[in-house]
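S.K.: give me a 3D structure for the following:
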Amino acid sequence: MKTNIFKSVSLFAVVIAMISFTANPIKKKTLNTQESKIEWEGEKLTGSHEGTIMFKEGYLNMDGDKITGGEFIVDMTSIVATDLEGEGKQKLEGHLKSDDFFGVANHPTAKLTIKNATKKGDSYGVIADLTIKGKTKPVTFDLEMNGDTATTELTVDRTEYDVKYGSGSLFDNLGDNVIYDDFELDVTLKF
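M.R.: A predicted model of the protein is given here:
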């Protein structure tokens, strides 16, 4: 009887040791915020504007070479227009930071939280929650991985996040002042 108990305990200890040595622990890949960026483009009836936004922090959770999650915090106070100079640039940046658009005084950050990532060759189909101005909505996109760099293009409907200024789908009689609801984001993540 003692021999059977001893064998059972020994077998259990061996199994636990094997699991702990063979299991791939989840590792956190920390975002290099200085080399990562978001390039944005917003269109209106009479043209478009483009610029950049910087990350405050972020990471990917990795199980070996597979993404299992992650979170990225965007510094909304860093919104910059790159297609303008001088007073026009300052005016647009101030307006984008105002309550008409992103209200950065009350909402200085936005957040993307990866809920699921399904590997598809060299890319991932990602399901995430995007939070802008305190409103959280699900988004889906493809994320391309190449070593320590990840890239994606993402289209966001700003009206879902209470960014309604100049929206032709919400307001009548805007004429040439219509600003399209969707804006484009080109994201480059460096780890």
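S.K.: okay, CA-based contacts and neighbour counts for the rest of this
M.R.: OK.
S.K.: what ranges does the chain have for its strands?
M.R.: Assigned by DSSP state E, the strands in the chain fall at 27-30, 37-44, 47-63, 66-81, 109-120, 123-132, 135-146, 149-157, 179-190.
S.K.: center of the protein - which residue?
M.R.: Centroid check for the chain by C-alpha atoms, centre = their mean gives Leu112 as the closest residue, at 3.9 Å.
S.K.: show me what contacts the closest residue to it other than its chain neighbours?
M.R.: Excluding the flanking residues, the one nearest Leu112 by C-alpha to C-alpha, 6 or more residues apart in numbering is Leu130, at 4.5 Å. Shown in contact with Leu130 (C-alpha atoms under 8 Å, 6 or more residues apart in numbering): Ala110, Lys111, Leu112, Thr113, Thr136, Lys137, Pro138, Val139.
S.K.: next, the second sequence, to be compared with the first:
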Amino acid sequence: MKKSYLSLAVLSVALCFTSCDEVAINKATFALDEELSVVEWKGYSPTVYHHGAFAVESQGIEVVDGKVKGGVFSIPIATIQNFDLPDEMKPVLLEHLKSPDFFNIALHPSATFKITNVKSLDAPVNGATEGANYTVTGDFTMLGQTHAITFPAQIETDSGGLRILADFQLDRTMWGMNYAADPALGEHHILPKVDIKLNLVAHKE
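M.R.: Presented below is the predicted three-dimensional model:
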């Protein structure tokens, strides 16, 4: 009987060395490179547009068997930038965007995105970033509201690096950002949909 128990113990240890090693090899966390990662935005009226960017932060992106499985990203609204206006005009636009008319930064200093599902993309999607190979679904929280969004993305991983590229649109009114969203305003109308461009770079921890 003692030999049987000993054999079972040896077998358990052997299985742990094989299966546990496989789990350790196949599961990894990638740290976001915040210097290289950016979320760009472009908003439109009927006659003009404005283009800018936000910084993005993350505590880590989970990758299993070479595929992204999870991650939470935070966008500090105070990092908002504008690229198209003269320097003397940029503060006017940026302060308005931080105000209660738009992001209401005093009450909601950040927006967050939590990945809930990533699956292979079987067919091309109009407007998607070139080389999109996955569909990403997650919960996007802004202005105290959370709604699920889905978008195509190009995701590339290797032994030491990860990159996520995506182009899609968000309807700001879904989160209650309704300022100037009425088409009756004519040239002062601000279109509800905003172009979003992701460029996320991460390195294996």
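S.K.: okay, the strands of structure 1 in JSON lines with distance to His95 of structure 1 next?
M.R.: Formatted as JSON lines, the strands of structure 1 follow (distance: least, C-alpha to C-alpha, whole Å):
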{"stretch": "strand 27-30", "distance to His95 of structure 1": "32"}
{"stretch": "strand 37-44", "distance to His95 of structure 1": "13"}
{"stretch": "strand 47-63", "distance to His95 of structure 1": "13"}
{"stretch": "strand 66-81", "distance to His95 of structure 1": "10"}
{"stretch": "strand 109-120", "distance to His95 of structure 1": "17"}
{"stretch": "strand 123-132", "distance to His95 of structure 1": "16"}
{"stretch": "strand 135-146", "distance to His95 of structure 1": "20"}
{"stretch": "strand 149-157", "distance to His95 of structure 1": "18"}
{"stretch": "strand 179-190", "distance to His95 of structure 1": "13"}
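S.K.: Arg158 of structure 1 -> structure 2?
M.R.: Matched to structure 2 by TM-score structural alignment, Arg158 of structure 1 sits across from Arg172.
S.K.: nearest residue to that match other than its sequence neighbours?
M.R.: Pro192 (5.6 Å).
S.K.: mind checking what the one you found lines up with in structure 1?
M.R.: Aligned partner of Pro192 of structure 2 by TM-score structural alignment: Asp181.
S.K.: tell me the spacing between that match and Thr155 of structure 1.
M.R.: According to C-alpha to C-alpha, to the nearest Å, Asp181 of structure 1 and Thr155 of structure 1 sit 10 Å apart.
S.K.: so Phe102 of structure 2 sits right up against Ala180, yeah?
M.R.: No: contact criterion C-alpha atoms under 8 Å: Phe102 of structure 2 and Ala180 do not qualify, at 10.0 Å.
S.K.: shared neighbours of the two, which are they?
M.R.: Residues touching both Phe102 of structure 2 and Ala180 (C-alpha under 8 Å, 6+ apart): none.
S.K.: counterpart of Tyr134 of structure 2 in structure 1?
M.R.: In structure 1, Tyr134 of structure 2 lines up with Tyr124, judged by TM-score structural alignment.
S.K.: surely that match touches Ala117?
M.R.: Yes: contact criterion C-alpha under 8 Å: Tyr124 of structure 1 and Ala117 qualify, at 5.7 Å.
S.K.: tell me how many other residues crowd Gly166 of structure 1.
M.R.: The tally of other residues near Gly166 of structure 1 (other C-alpha atoms under 10 Å) stands at 20.
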